[in-house]
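**Q** Everything below, folded, please.
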Amino acid sequence: MAVYFHEEDLPEGVLAPGPVAVDTETMGLITPRDRLCVVQISDGKGDEHLIRFGVNSAYDAPNLKAVLADPERVKIYHYARFDLAAIQHYLGVMAAPVFCTKIASKLTRTYTDRHGLKNLVSELLGKEISKQQQSSDWGAPVLNDAQREYAASDVRYLHQLRDVFVERLARENRTHIAQACFDFLPARALLDLAGWPEHDIFSHE
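**A** Predicted coordinates for the structure are as follows:
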């Protein structure tokens, strides 16, 4: 298992075919204001790739974009809504189709309100990850070892979590509704970018 660090694009041919786990690190939570700094990606075979974008980046990353835009590759996220919006806004691609472990958790782990990635990895996989670097300066000229390990850990376990949730969704007869939610997430991300981040357009008000 290794963590590979790249500047501005993913090298060609480093990922095996099939689903990829994806995450992003940004300067904050307001997508148009807070620039995309890092995209993490893993094919689930044991390595993680971190692609860092500089402060004046043109986000011209053809290899990464080709993987993210590939309609044959499922992209596994934890809280896909945010990552989809960031990738669309800065890289100009809609990184779908989607499997979101946070939504899958909310549909199957109805016995708890703890749906963070750390909670899922601990309960379902018996492993521990640190969230200490979650709020750190991802736009710094140099990312330290702790930041790199944190970023890598955010995609390290997503394939395993997906396998667990595929079984649980089937067990609870919620596979169909989960897939409908996943299919809607690109539209939800576009609504966020278009100015409806909080207002529920499906509500009566």
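**Q** C-alpha only now, for contacts and for neighbours.
**A** Will do.
**Q** Tell me which other helices or strands the one helix or strand Val22 maps to touches.
**A** Using DSSP states H and E, the secondary-structure element containing Val22 is strand 20-26. Where contact means 3 or more CA pairs under 8 Å, 6 or more residues apart in numbering; DSSP states H and E, strand 20-26 is packed against strand 36-42, strand 75-77, helix 80-91, helix 145-156, helix 158-171.
**Q** Kindly recompute the last result at 7 Å.
**A** Helices and strands touching strand 20-26, as assessed by 3 or more CA pairs under 7 Å, 6 or more residues apart in numbering; DSSP states H and E, comprise strand 36-42, strand 75-77, helix 145-156.
**Q** Give me whichever of the ones you listed is most buried.
**A** Each of the helices and strands packed on strand 20-26 was given a mean neighbour count from mean count of other CA atoms under 10 Å, and the largest, a mean of 28, is that of strand 75-77.
**Q** can you give me how far it is from the chain middle?
**A** Counting by CA atoms, centre = their mean, to the nearest Å, strand 75-77 is centred 6 Å from the centre of its parent chain.
**Q** let's see this one next to it:
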Amino acid sequence: MGTTLFLPQATIHLHAGDLPDGLDLGPVVAVDTETMGLDPRRDRLCLVQLSAGDGSAHCVQIRPARLGGRGADCPNLKTLLADAGVVKLFHFARFDLGILRQELGVRVAPVRCTKIASKLVRTYTERHGLKDLCRELLGVDISKQQQSSDWGAAELSPEQLAYAASDVLHLHALWQRLDGLLRREGRLELAEGCFGFLPDRAALDLLGYDEPDIFSH
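**A** Take a look at the predicted model:
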């Protein structure tokens, strides 16, 4: 069960509860989440967006059983997220990995994070948001107007879906640019070490070790 939204620059598929059987998104998948808030221990997961980098996005709406949904009963989505043979691209992976582990019980790996990559090589700026990266590295302006909307609504608007999709549609191109910069500056190996640690960093956050951070003095 699902619907498809056709936009001038993208095709968005909305799925209720899980990805469809047999869907192959390739060896590198861009992933993002929308939630009711920014505390993964309190705020529920509402939407998981994925893209193969082909101009289309698949959005899985997650609704708890008390609201008529399937909750964490999404085997196809969880299999993909945990598949060691599929690289998952994120922007600010630390948050997404935490909410996916908290709500779906899955350790997502291996991962790449464009925010971490940006901070390692774009040291000439403090602007590492997705909107900033898309504008500077790709010449693309994305809208953040729907960022604070109600993602727990039973019916998501076309504007919400377009916003959600924009967060994954450009990650492959961004990673290609950032990967080149990491190699140029000799920091790819360091970045890979950071990416490998991110699932455990997210687990520490869920245990309450975000503040105080155990790595601080």
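**Q** how about the strand holding Val22 of structure 1, aligned to which bit of structure 2?
**A** Taking TM-score structural alignment as the measure, structure 2 aligns residues 29-35 with strand 20-26 of structure 1.
**Q** The longest helix seen in structure 2 vs structure 1 - mean distance after superposition?
**A** Longest among the helix segments of structure 2 by residue count, using DSSP state H, is helix 188-206. After superposition onto structure 1, helix 188-206 of structure 2 lies on average 0.5 Å away from the residues it aligns with, using mean CA distance after the TM-score superposition for structure 1.
**Q** Could you report the distance from Asp83 of structure 1 to Tyr77 of structure 1?
**A** According to CA to CA, to the nearest Å, Asp83 of structure 1 and Tyr77 of structure 1 sit 8 Å apart.
**Q** what's the overlap in contacts for the two?
**A** Asp23 (CA atoms under 7 Å, 6 or more residues apart in numbering).
**Q** still on that earlier bit, what span of structure 1 is the longest helix of structure 2 aligned with?
**A** Applying TM-score structural alignment, one finds that helix 188-206 of structure 2 aligns to the residue range 175-193 of structure 1.
**Q** Tell me which residues are up against that stretch.
**A** Under the contact criterion CA under 7 Å, 6+ apart, stretch 175-193 of structure 1 has outside partners 81-82, 84-85, 94, 98-100, 104, 169, 197.
**Q** just the buried members of those residues?
**A** Applying 16 or more other CA atoms under 10 Å to those, the neighbour count classes 81-82, 84-85, 94, 98-100, 104, 169 as buried.
**Q** show me the contacts for Ala69 of structure 1.
**A** Under the criterion of CA under 7 Å, 6+ apart, the contact list for Ala69 of structure 1 reads 93-96.
**Q** mind giving me CSV with those and columns for distance to His204 of structure 1?
**A** Output for those, formatted as CSV (distance: CA to CA, whole Å):
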residue, distance to His204 of structure 1
Val93, 32
Met94, 29
Ala95, 31
Ala96, 30
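**Q** any idea which residue sits dead centre in structure 2?
**A** With distances taken as CA atoms, centre = their mean, the residue of structure 2 nearest its centroid is Asp32 (2.0 Å).
**Q** right, and that residue touches Phe90 too?
**A** Yes - counting by CA atoms under 7 Å, a contact exists between Asp32 of structure 2 and Phe90, whose distance comes to 6.3 Å.
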